[in-house]
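Novice: Here you go, sequence then predicted model.
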Amino acid sequence: MHGLEIDPRCVEIAVFALALAAWRYPDETGSPLGVRVEMPVPGIACCGLKVAASPQDWEALVPDDAPNAAHLREGLSRLHETFAQAPLLGSLLDPSKANKGDLFAADYPLLADLLGQALASERQIPLFRDEEDRWELALSAQGLMEAARLLDARYHLVITNVPYLTRGKQSEAIKKYCEDHYPEAKNDLANVLLERCLELATVGCGVTQVVMPQNWLFLTSYKKQRESLLKGCELEPVGTAGYGCL
């Protein structure tokens, strides 16, 4: 189980809740297992942390003698620009889209290792220094490197209650990002997040479940998105919820 949240405080609460459940989990005698070395690290990260380094700091990670060094630096610069918007984009942030459509920028697979190095340098302290305080440190928000790993992975089940925000109420930065990457869903942030969740689902066997407004099911402004979903997805039952709907 993995989780992403834009608010660092919510990440801390979620990690603590998981840690408490793990501490209280009963052994074969029914007694709580308590804190133990073999406890897994929570797969929860904050996708709303802003990078501290400058684009030049990231570009400096590329050796001068590296093949296509200029293209790699350009690619890292684009990635820095994307991650600088993390507090605004949250889980919409997609490392693989930073250089999409740019024939002169490096491909994302070539940049993955360099991105890991760049994001690792953003951490002020290591997440786990030793066994004694590994869970104490886990109670704070994990860094962008973990968030990037989760945002780049694919999952069998993606489930969330998406945020709702019509295009008229979106900031210019959000408007542009949605129009550039999700033109068929841009009229509401909820529909954009639906598309992002579908991207995060494993191709062929992934399932996406979301809670969102229902007006897009019939409004003409979402016709192209509905057509795309009907052609590209297998829709399970869609149900309405709210006052008087049980």
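Specialist: Ah, there it is.
Novice: going forward, measure contacts between C-alpha atoms and count neighbours the same way
Specialist: Fine.
Novice: Helices of the protein, residue ranges please.
Specialist: 8-24, 55-59, 69-83, 86-89, 108-120, 134-138, 144-152, 172-181, 189-200, 223-232 (DSSP state H).
Novice: Please convert those to TSV, extending it with distance to residue 33 and mean neighbour count.
Specialist: TSV is the format used below for those (distance: least, CA to CA, whole Å; neighbours: other CA atoms under 10 Å):
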stretch	distance to residue 33	mean neighbour count
helix 8-24	6	17
helix 55-59	43	17
helix 69-83	39	21
helix 86-89	37	19
helix 108-120	32	17
helix 134-138	15	17
helix 144-152	27	20
helix 172-181	46	16
helix 189-200	34	22
helix 223-232	46	13
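Novice: Adding distance to residue 206, write these out as CSV.
Specialist: CSV is the format used below for these (distance: least, CA to CA, whole Å):
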stretch, distance to residue 206
helix 8-24, 24
helix 55-59, 34
helix 69-83, 26
helix 86-89, 23
helix 108-120, 23
helix 134-138, 29
helix 144-152, 15
helix 172-181, 21
helix 189-200, 8
helix 223-232, 13
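Novice: Comparison target below:
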Amino acid sequence: MAAPMPFLFEKIDDWAALLLPQDLLSEESIITDIQKAILPEDTHDVEIIGWLYQYYISEKKDEVFAALKKNKKITPENIPAATQLFTPEWIVRYMVENSLGRLWLNNNPASHLRSQMRYFVETDPEQDILKVSSPEEIKLIDPCCGSGHILVYAFDLLFSIYEEEGFSPREIPRLILKNNLYGIDIDNRAASLAAFALTMKALEKDRGILEAGILPNVISLQNVEVDSTGLKVSAELSASFAYLKDAKNLGSLIPVSQNILPEIQALKEEFRAAPSSDLNTQEKQDTLSLALTQLEYLSPRYHCVVTNPPYMGGKGMNPSLGSFVKKQYPDSKSDLFAVFMEKGLELSVRTGYLGMINQQSWMFLSSYEKLRNKI
């Protein structure tokens, strides 16, 4: 399974890795616990992956918050446990339908999509709508994707959009994975589960998706030390490279200017076209390619940004994260949820859509006055 789903399964170097645990089928095994705890009908929906993962990290979350009460800051490795919260289905549907769904209806007023969107809110017609001529153009990102619940429902809605446009059911899953959906997280496990959930969703529609070699556009950000010696890169790209050293801490907040997207894509293509035969040079190119891919995901190019952002007040932020937020987002620095409001707007194209769960405090507290004016 490492070949079709490398994001979830590692290559096996030792035959011993194929051996199953001795008590895998015993009465005390995790398999038995799962069978007892989960109803058969619950296993039919990929949503269960997210619920299971939230339970899996619950003990760690309790430990982190207990430490926080003792004035211990939340370290980068503990941010996922402290901030991850599975998003209920109705909230996911509300956000996706009023962003992705609205984008499509604005461009296709006669669409039948409206009838299947239970949580869509009718509003006055927009004057300056974001134009899309084909579903293949649409790009939606969840910059804090967790186990992928938002992306999974967006897949369903996109499938209906493609069907309405006359695309064949077999080609639609491949087009969605290739063109439309993007996810970012700092938790390796969560990102793997999000990619797995999307793959399972695609498999429901196309049993040949694994053989096609099309992988979901979901990444877990990695700390990367970039050596750009000998490369002609802009000052803006060099600045973004520097932030990648702390990617597991800063996550999707890493700033990437819209101006450098063509430069990023050109460098990636250069490495693809001319891989080095020298091992040291190739290793350097691989590191640069990883860095460029991460920055490409973080570039402002999305029609819809939909997410359940992390909630963390300034008191919980570690020094590096706190300093970064104060410098880059002074108008929303009080809490990460507000910071991600700004970041969501930065990730989207002009007149794009932002769907996000937020605390109501940003609407009336004086500390968010500048943020309100900016929005």
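Specialist: Done, it's in. Here the structure is a predicted model, which means the values were calculated and not measured.
Novice: Tell me which of the helices of structure 1 lies nearest to residue 44 of structure 1.
Specialist: helix 8-24 (6.8 Å; CA to CA).
Novice: distance from the closest one to structure 2 after superposition?
Specialist: Its match in structure 2 and helix 8-24 of structure 1 itself, once the structures are fitted together, sit a mean 1.6 Å apart by mean CA distance after the TM-score superposition for structure 1.
Novice: Against which helices or strands is that helix packed?
Specialist: When contacts are defined as 3 or more CA pairs under 8 Å, 6 or more residues apart in numbering; DSSP states H and E, helix 8-24 of structure 1 packs onto strand 43-46.
Novice: so where is the strand it packs on in structure 2?
Specialist: Mapped onto structure 2 with TM-score structural alignment as the criterion, strand 43-46 of structure 1 occupies residues 217-220.
Novice: and what of stretch 166-182 of structure 1?
Specialist: Under TM-score structural alignment, the alignment places stretch 166-182 of structure 1 onto residues 313-329 of structure 2.
Novice: How far does the matching stretch stretch from one end to the other?
Specialist: Taking CA to CA, to the nearest Å, the first and last residues of stretch 313-329 of structure 2 lie 13 Å apart.
Novice: for structure 2, longest strand please?
Specialist: When secondary structure is assigned using DSSP state E, the longest strand within structure 2 turns out to be strand 348-356.
Novice: Just want the angle from it to helix 336-347.
Specialist: Compare the direction of strand 348-356 of structure 2 with that of helix 336-347 by axes from the mean of the first three to the mean of the last three CA atoms, to 10 degrees and you get 150 degrees.
Novice: Please identify the buried residues of strand 348-356 of structure 2?
Specialist: 348, 349, 352, 353, 354, 355, 356 (16 or more other CA atoms under 10 Å).
Novice: Surely residue 224 of structure 1 is in contact with residue 183?
Specialist: No - with contact defined as CA atoms under 8 Å, residue 224 of structure 1 and residue 183 do not form a contacting pair (9.5 Å).
Novice: what residues are shared contacts of these two?
Specialist: Common contacts of residue 224 of structure 1 and residue 183 (CA atoms under 8 Å, 6 or more residues apart in numbering): none found.
Novice: my read: residue 345 of structure 2 touches residue 354, true?
Specialist: Yes - contact status for residue 345 of structure 2 versus residue 354: in contact at 6.8 Å, counting by CA under 8 Å.
Novice: what touches both of the two?
Specialist: Common contacts of residue 345 of structure 2 and residue 354 (CA under 8 Å, 6+ apart): residue 305.
Novice: Might you report the residue contacts of residue 96 of structure 1?
Specialist: Residue 96 of structure 1 makes contact with 108, 152, according to CA under 8 Å, 6+ apart.
Novice: Alignment lookup: it to structure 2.
Specialist: Applying TM-score structural alignment, one finds that residue 96 of structure 1 aligns to residue 257 in structure 2.
Novice: Residue 294 of structure 2 pairs with which position in structure 1?
Specialist: In structure 1, the residue paired with residue 294 of structure 2 is residue 147, using TM-score structural alignment.
Novice: quick one: contacts for the counterpart of residue 348 of structure 2 in structure 1?
Specialist: The equivalent of residue 348 of structure 2 in structure 1 is residue 201 (alignment by TM-score structural alignment). The contact partners of residue 201 of structure 1, by CA under 8 Å, 6+ apart, come to 154, 155, 156, 157, 158, 207, 208.
Novice: How about residue 236 of structure 2?
Specialist: With contact taken as CA under 8 Å, 6+ apart, residue 236 of structure 2 is in contact with 256, 257, 260.
Novice: Settle this for me: residue 89 of structure 1 is touching residue 174, isn't it.
Specialist: Yes - taking CA under 8 Å as the definition, residue 89 of structure 1 is a contact partner of residue 174 at 7.4 Å.
Novice: how about the helices of structure 1, which one is nearest residue 2 of structure 1?
Specialist: Distances from residue 2 of structure 1 to each of the helices of structure 1 were compared by CA to CA, and the smallest falls on helix 144-152, at 7.7 Å.
Novice: just checking, what packs against the closest one?
Specialist: Using 3+ CA pairs under 8 Å, 6+ apart as the contact criterion, the secondary-structure elements in contact with helix 144-152 of structure 1 are strand 2-5, strand 43-46, helix 108-120.
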